[in-house]
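Trainee: Coordinates for the following, if possible.
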Amino acid sequence: MEATRTALVLGATGGVGGSIARALVGRGWHVRGLARDVTAARRKGIAQIEWVAGDALKRADVISAAHGASVIVHGVNPPKYKNWDKLVLPMIDNTIAAARAAGGARVVLPGTIYNYDVAKTPVISADTPQQAKSRKGKIRVALEQRLEQAAPDVPALIVRAGDFFGPGVGSSWFAQGMVTPGKPLTRIINPARGGGHSWAYLPDLTEAIARLLEAPDRLQPFERLGFEGFYDESGTALIDAIGRVVGRKLPVYRFPWWLMTLMAPFGGFPREVAEIAPVWRYPGRFDNGRLEKLIGSEPRTPLDDAIRDSLIDMGCLKATSMPGSLMIGSREEAGASSSGHATT
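Mentor: From the prediction side, this is the model:
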């Protein structure tokens, strides 16, 4: 197998990892996926992937799976997000060790906005100081620092984007916060507390990543790139697009941030949500100048098309026999399937 066209994708059964794997397969890459349950992965995953048994928490498994690969996509999280704060850094250490053992494979990491103090950084570039406020944001900063320290022996590519939406994204603000998967669209929850929120349509993001990986000689040993995606300047653009797609105006309710703040001291989901509330209060845009210098114009699916595809995949809409027409349907009718990826 040609090493320069072999990629190991950790998290290939998930939303982001699976989408990157599809983009690479579509461009002729040999893609290998690591899975604890290979039978289940083959059933729910991509047919063209070479599935190997192993656990991303076990260094020897990752090293073995990475043999002959020139790229390792780190799109994995601890199972069910348990002990996230204790396991995230050991997992990236395993990936770095595997990349080194493979002779310097490039590690690809989907980056987040949580590394930054969004109240002070309305536009985020590679040089923007990382001054995370949340616990998970600080861990994400440490994770990226480990990649930076490993370069140039282990080159790394971090592509930072906003909140994901699109086919296959089961765990996101769009899929779990704004609308309800598998049910008719009767209302929209708007988490925005002002304008200036960044969104990333997953197929566009992963297409950009695939293009970057096909120009390795142009990449620096350590790259931090911004993916602009769709910048919702008003805070209502996605809501307006949903209305256009379904053909009617839906009632819009505010997300109960006050309740999350009130319940945060008790831990759990409210605490996690309250910590990232500033992302929805202050504008955050990604500078994609370096990315476009490397690959040309950023991939951009028209917003209404992106929303339509997302809602169909979630089972909120189905395509009828009439071209271009839509109707409300169930998840089973849409024949959709998704795998989760949390934005944290």
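
Trainee: contacts, neighbours, all on C-alpha from now
Mentor: Will do.

Trainee: Now for the nearest residue to residue 292 once chain neighbours are set aside: which residues touch it?
Mentor: Computed as C-alpha to C-alpha, 6 or more residues apart in numbering, the closest residue to residue 292 that is not its neighbour in sequence is residue 298, at 6.1 Å. With contacts defined as C-alpha atoms under 8 Å, 6 or more residues apart in numbering, residue 298 is in contact with 204, 208, 227, 229, 291-292.

Trainee: From the chain's centroid, how far away is stretch 150-162?
Mentor: The chain centre lies 15 Å from the centre of stretch 150-162; the measure is C-alpha atoms, centre = their mean, to the nearest Å.

Trainee: Pull up the distance across that stretch, start to finish.
Mentor: Stretch 150-162 has an end-to-end distance of 26 Å (criterion: C-alpha to C-alpha, to the nearest Å).

Trainee: Residues contacting that stretch, please?
Mentor: 96, 99-100, 104-113, 147-148, 197-200, 205, 209, 220-229, 286.

Trainee: repeat that with 7 Å
Mentor: 96, 99-100, 104-113, 147, 198-200, 221-228 (C-alpha atoms under 7 Å, 6 or more residues apart in numbering).

Trainee: Can you say which of the contacts of residue 298 are buried?
Mentor: Among the contacts of residue 298, those scoring as buried are 204, 208, 227, 229, 291-292 (criterion: 16 or more other C-alpha atoms under 10 Å).

Trainee: Out of the residues you listed, which is nearest to residue 258?
Mentor: Checking the buried ones among the contacts of residue 298 against residue 258 with C-alpha to C-alpha, the nearest one is residue 229 at 28.9 Å.

Trainee: quick one: that closest one from residue 72, how far?
Mentor: Going from residue 229 to residue 72 by C-alpha to C-alpha gives 23 Å.

Trainee: and for comparison, fold this next one:
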Amino acid sequence: MTQDRIALVLGATGGIGGEVARRLRDCGWTVRALHRNATAKIGAKTGDTDGFTWIQGDAMRGEDVVAAARGASLIVHAVNPPGYRNWGTLVLPMLDATIAAARASGARILLPGTLYNYGPDAFPLIDESAPQNPVTRKGAIRRDMERRLRDAAETGVRVLIVRAGDYFGPKAGNSWFSQGMVTPGRAIAGIGYPGRRGVGHQWAYLPDVAETMVRLVEREETLAPFATFHMDGHWDADGTRMVEAIRRAAGNPRARVRALPWWAVALASPFVPFFRELREVRYLWTRPVRLDNARLVQALGAEPHTPLDEAVRATLAGLGCLPATLNAP
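Mentor: Predicted structure coming up:
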């Protein structure tokens, strides 16, 4: 790479942002992390926490992001409004700030992508060239984000988008795994399952996603100005693989499986923004939808892939769901 290996991470306290930041750090990058309350993240004298340089600033303020990105060759845009509040009105202005910073610094933007951009006309197997005709509000915003990035790429801003299935991992934050299937901090007595029996679902283990992103970033000379890739992650063909992996990791082969009470999610949606977001993407649990990773395999040779049992065990340990004897390093 022609510039110093400096990355600005927006959303370093979140699941995917934190995972990518740690992987970049471990690969020798200097990682800057923008935070609205950086003083709370900075040690008493070191000025550095987790190996990151925490910078005071707001991802909504273009001048803050531009200043933080000065000299950087990568901006990781993994930031979301807290608690999904005002998501629809804040997401695009936050992205505009990142685009302005990338234009000023010459950095490439890395965006963690999702399935939400796509509608039924692209199902069931989706490659990067599939049309983006989403059927939800959240999907329309995601599509508009990518359109804005594509427009920026046509005027010199470099972009990398990596799309994956539902995240899970030791530090995944709000996710279907930690909010719908298990209860953080509790032993596994029962397992919730949001989907229909027999319907496939795609999962993405956060450390694998971060590893994939960093490997692509470090192949900058091979990337197109606007580069997109899909991950396969863990494909659960009928909804039983993830459930059985949880049972094995918990040492409870008889843990009962209960259906997610979608009626309760619907009742709570007007009052709990996260539940509203869950309800909107319920369609992904009612039919098999899968991202095709052929382009990624061609680029990397193979997709980083942690075995499912290992990934689930690490996730449950991180969530505090395993007994002390199983939760040991």
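
Trainee: Of the contacts of residue 298 of structure 1, which is the nearest to residue 3 of structure 1?
Mentor: Nearest to residue 3 of structure 1 among the contacts of residue 298 of structure 1, with distances taken as C-alpha to C-alpha, is residue 208, at 21.1 Å.

Trainee: which one in structure 2 is aligned with the closest one?
Mentor: Aligned by TM-score structural alignment, residue 208 of structure 1 pairs with residue 212 of structure 2.

Trainee: Which of the three states applies to that match?
Mentor: Assigned with DSSP: H, G, I helix; E, B strand; the rest coil, residue 212 of structure 2 falls in the helix class.

Trainee: Not counting its neighbours along the chain, what's nearest the counterpart of residue 247 of structure 2 in structure 1?
Mentor: Per TM-score structural alignment, the equivalent position to residue 247 of structure 2 in structure 1 is residue 243. Nearest-residue entry for residue 243 of structure 1: residue 249, 5.0 Å, with adjacent residues in sequence omitted and distances by C-alpha to C-alpha, 6+ apart.

Trainee: what span of structure 2 lines up against the longest helix anywhere in structure 1?
Mentor: Using DSSP state H, we find that the single longest helix of structure 1 is helix 84-101. Using TM-score structural alignment, helix 84-101 of structure 1 lines up with residues 87-104 of structure 2.

Trainee: Now that stretch: buried residues?
Mentor: So, applying 16+ other C-alpha under 10 Å, buried residues of stretch 87-104 of structure 2: 87, 91-103.

Trainee: so which helix or strand takes in residue 110 of structure 2?
Mentor: Under the criterion of DSSP states H and E, residue 110 of structure 2 resides in strand 108-113.

Trainee: re the thing from before, surely the residue nearest to residue 243 of structure 1 and residue 241 touch.
Mentor: No: judged on C-alpha atoms under 7 Å, residue 249 of structure 1 makes no contact with residue 241 at a distance of 9.9 Å.

Trainee: returning to that earlier point: check which helices and strands the one helix or strand the match of residue 247 of structure 2 maps to sits against.
Mentor: Using DSSP H and E, residue 243 of structure 1 sits in helix 237-246. If you count contacts as 3 or more C-alpha pairs under 7 Å, 6 or more residues apart in numbering; DSSP states H and E, helix 237-246 of structure 1 packs onto helix 303-314.

Trainee: I'd like the distance between residue 62 of structure 1 and residue 93 of structure 1.
Mentor: Counting by C-alpha to C-alpha - residue 62 of structure 1 and residue 93 of structure 1 are separated by 10 Å.

Trainee: Could you do residue 102 of structure 1 as well?
Mentor: Taking C-alpha to C-alpha, one finds residue 102 of structure 1 at 14 Å from residue 93 of structure 1.

Trainee: circling back to that earlier point, export the buried residues of stretch 87-104 of structure 2 to CSV and tack on distance to residue 267 of structure 2?
Mentor: Below are these laid out as CSV (distance: C-alpha to C-alpha, whole Å):
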residue, distance to residue 267 of structure 2
87, 20
91, 26
92, 28
93, 30
94, 30
95, 32
96, 34
97, 36
98, 36
99, 38
100, 40
101, 41
102, 42
103, 44
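
Trainee: just these now: which is nearest residue 272 of structure 2?
Mentor: Distances from residue 272 of structure 2 to these, taken by C-alpha to C-alpha, are shortest for residue 87, at 12.9 Å.

Trainee: How many neighbouring residues does the residue nearest to that closest one when sequence neighbours are not counted have?
Mentor: Nearest residue to residue 87 of structure 2 in three dimensions, chain neighbours excluded: residue 81, at 6.0 Å (C-alpha to C-alpha, 6+ apart). Look at residue 81 of structure 2: counted by other C-alpha atoms under 10 Å, it has 16 neighbours.

Trainee: how much space is there between the closest residue to residue 11 of structure 2 other than its chain neighbours and residue 36 of structure 2?
Mentor: Spatial nearest neighbour of residue 11 of structure 2, chain neighbours left out: residue 79 (4.1 Å); criterion: C-alpha to C-alpha, 6+ apart. The spacing between residue 79 of structure 2 and residue 36 of structure 2, counted by C-alpha to C-alpha, is 12 Å.

Trainee: which one of the two has more residues nearby?
Mentor: Between residue 79 of structure 2 and residue 36, counted using other C-alpha under 10 Å, the more crowded position is residue 79 (22 against 14).

Trainee: helix, strand or coil for the more buried one?
Mentor: If you use three-state DSSP, then residue 79 of structure 2 falls in the coil class.

Trainee: do residue 235 of structure 2 as well
Mentor: strand.

Trainee: Hmm, residue 205 and it touching each other?
Mentor: No: using C-alpha under 7 Å, residue 235 of structure 2 is not in contact with residue 205, being 11.2 Å away.

Trainee: neighbour-wise, which of these two wins?
Mentor: Comparing residue 235 of structure 2 with residue 205 by neighbour count (other C-alpha under 10 Å), the higher total belongs to residue 205, at 26 against 20.

Trainee: which residue packs closest to the more buried one, ignoring adjacent ones?
Mentor: Using C-alpha to C-alpha, 6+ apart, the closest residue to residue 205 of structure 2 is residue 168 (5.2 Å).

Trainee: for residue 291 of structure 2, same thing?
Mentor: Residue 291 of structure 2 sits nearest to residue 126 (C-alpha to C-alpha, 6+ apart), 4.8 Å away.

Trainee: Map the one you found across to structure 1 for me.
Mentor: So residue 126 of structure 2 corresponds to residue 124, using TM-score structural alignment.
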